[in-house]
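Q: let me see the structure of the following:
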Amino acid sequence: MMKPLVLTTVACTLLSTMQLHAQSKVGTSVIAGKSVSLFDDGTWQYDQPDDADSSSCVVIVKDIRFCGDSNKWSRTNSPNAQINAQFQTSDTQYAQFVIEELGADQGVTLDLIGEAAVGFAAKASGVPASELPILESQAIELGTLKGRRISYSAVVDGRVKLVMINSMFVTPRRTMQIQTYEIGTQSLTETHAVLHREFLDAVEVSQ
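A: Next comes the predicted model:
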């Protein structure tokens, strides 16, 4: 079992360190008549592969796109630099991506990510991690990726109630959290669970 100091260090790395943050999109351009995304590491890629359909997809990082209904999900400004992208479907329902270039090769596991996420939410709520309400925990899949989904409620700054559903995936060199959250409740509803599944189903990961 990891020592508390190690866990704290990894949690801070996952949630705060800019140097290990996944390559973020910084702009767009056109090459040979096709739209491309420009990344902060100096590379680029076509927004739509040659075999892609005409649906509108948003590039999150190089090999991850969100292809949800743009009439339902609108992209909003990310609340901080650690959030790769955030989307909104109502005044109280949001979704976001947190992607780090740190994975199993560096010793990261789903258990470690889950502990870090719960610990972060507990800190924002001003309670010990052991007292944060965990509403569910189950295995989940995204294409060929196998991960874990945990749901928990929090009261941020003692005022804002919310429920977070967090689907977490760890590959050899990457950690990905796909989160949806609903403000104003501390109960996990079937509507929120379905919304999360629909959002997850609209995520495309190139293998």
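Q: can we go C-alpha only for contacts and neighbour counts from here?
A: Fine.
Q: the residue lying farthest from the centre of the chain and W44: what is the separation?
A: In the chain, A32 marks the outermost C-alpha relative to the chain mean, sitting 32.3 Å out by CA atoms, centre = their mean. From A32 across to W44, the span is 14 Å (CA to CA, to the nearest Å).
Q: which SS state does D91 fall under?
A: Secondary structure, DSSP: H, G, I helix; E, B strand; the rest coil: D91 is coil.
Q: number of residues surrounding it?
A: Neighbours of D91 under the rule other CA atoms under 10 Å: 8.
Q: check this structure for its longest helix and report it.
A: helix 110-125 (DSSP state H).
Q: now find how far off-centre the helix or strand hosting R197 is within its chain.
A: Element membership of R197 [criterion: DSSP states H and E] is helix 190-201. Mean C-alpha position of helix 190-201 versus that of the full chain (CA atoms, centre = their mean, to the nearest Å) differs by 14 Å.
Q: hang on, the earlier thing: which residues touch the longest helix of the chain?
A: 7-8, 10-11, 128-129, 131-132, 147-148, 150, 152, 154-158, 168-170 (CA atoms under 8 Å, 6 or more residues apart in numbering).
Q: second input sequence below; structure requested for side-by-side comparison:
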Amino acid sequence: MIRACVTGLSIALATGVTAQEVIGRSVVDGRAIQILDDGTWRYARPTEGGCEDITGFLRFCGKNDGWSRTTIPNPDVAAAYRYDDRHYAQVISEELGSDDGMTAEFMRKVVVENAAGIVGLRVEDIPVLDVYPSEVDGQPIETIAYTFEIDGLNVVYANGIFSSPNRTMQLMTFAIGTKFSDRHRSLHEAFLSQLRMDQ
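A: Reported below is the predicted structural model:
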């Protein structure tokens, strides 16, 4: 029952995504390639200590640290992971960035507005538990933690927001509960530390 609710939360909170997804693999002139969902292809990067591609510019290297990849709940989510029955993670990537107005401040408002809209509350009724600086692969990002209840299930999101001139990513973890616990904070930072970006 809880997993079904968590999947529902994943579907409800996803926003649009336009990142390329790998749909196949092959070999050209002896080199591995990835076939993308937009009909193009690219040379595959060498595997780095258990890293796996999420998008053409983002890899996750934490599957040996307790995170296991799960089924993507909808096309808006680039990757989904499970740590245990209480902690989950997702990546949403959009090829819109600060040049398009998708700044960290704008995204901070959007994620809270989305949460409020899903549960039928006002924005001011979604408690923001913390906003603090984080880091992904040496790049500064901002994390916003907020909580809400949906269908009797309390959930806390820690949403890391990366914004560059032409790209925005939501690098989020979420946990069942009402508080942004030290455990959740630690797992969120550990999840972020396992992401690698191609600049």
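Q: what TM-score do the two superposed chains give?
A: The TM-score (TM-score structural alignment, normalised by the length of structure 2) is 0.85; 186 aligned residues with a CA RMSD of 1.9 Å.
Q: ok, back up a step: can you say which of the contacts of helix 110-125 of structure 1 are buried?
A: When the contacts of helix 110-125 of structure 1 are checked for burial by 16 or more other CA atoms under 10 Å, the buried set is 7, 10-11, 129, 132, 147-148, 150, 152, 154-155, 168-170.
Q: doesn't E124 of structure 2 lie inside a helix?
A: Yes. Assessed by three-state DSSP, E124 of structure 2 belongs to a helix.
Q: counterpart of L171 of structure 2 over in structure 1?
A: Applying TM-score structural alignment, one finds that L171 of structure 2 aligns to I178 in structure 1.
Q: the next helix or strand after the longest helix of structure 1 maps to which residues in structure 2?
A: Per DSSP H and E, helix 110-125 of structure 1 leads on to strand 134-142 as the next helix or strand towards the C-terminus. Matched against structure 2 by TM-score structural alignment, strand 134-142 of structure 1 falls on residues 128-136.
Q: what of stretch 85-95 of structure 1?
A: By TM-score structural alignment, stretch 85-95 of structure 1 lines up with residues 79-89 in structure 2.
Q: identify the residues contacting E136 of structure 1.
A: By CA under 8 Å, 6+ apart, the contact list for E136 of structure 1 reads 149-152.
Q: again, 6 Å this time
A: Shown in contact with E136 of structure 1 (CA atoms under 6 Å, 6 or more residues apart in numbering): 150-151.
Q: most centrally placed residue in structure 2?
A: Most central in structure 2 under CA atoms, centre = their mean is V91, positioned 2.0 Å from the mean C-alpha point.
Q: against F148 of structure 2, how distant is that one?
A: Using CA to CA, V91 of structure 2 is found at 20 Å from F148 of structure 2.
Q: do Q34 of structure 2 as well
A: Noted for Q34 of structure 2: a distance of 39 Å to F148 of structure 2, by CA to CA.
Q: check L192 of structure 2 too.
A: Going from L192 of structure 2 to F148 of structure 2 by CA to CA gives 23 Å.
Q: what comes up buried for the match of strand 134-142 of structure 1?
A: Judged by neighbour count using 16+ other CA under 10 Å, the buried positions of stretch 128-136 of structure 2 are 128, 134-136.
Q: returning to that earlier point: assign a three-state SS to the residue nearest to the centre of structure 2, would you?
A: Quick answer, by three-state DSSP: V91 of structure 2 is strand.
Q: can you check A145 of structure 2 too?
A: Classified using three-state DSSP, A145 of structure 2 is strand.
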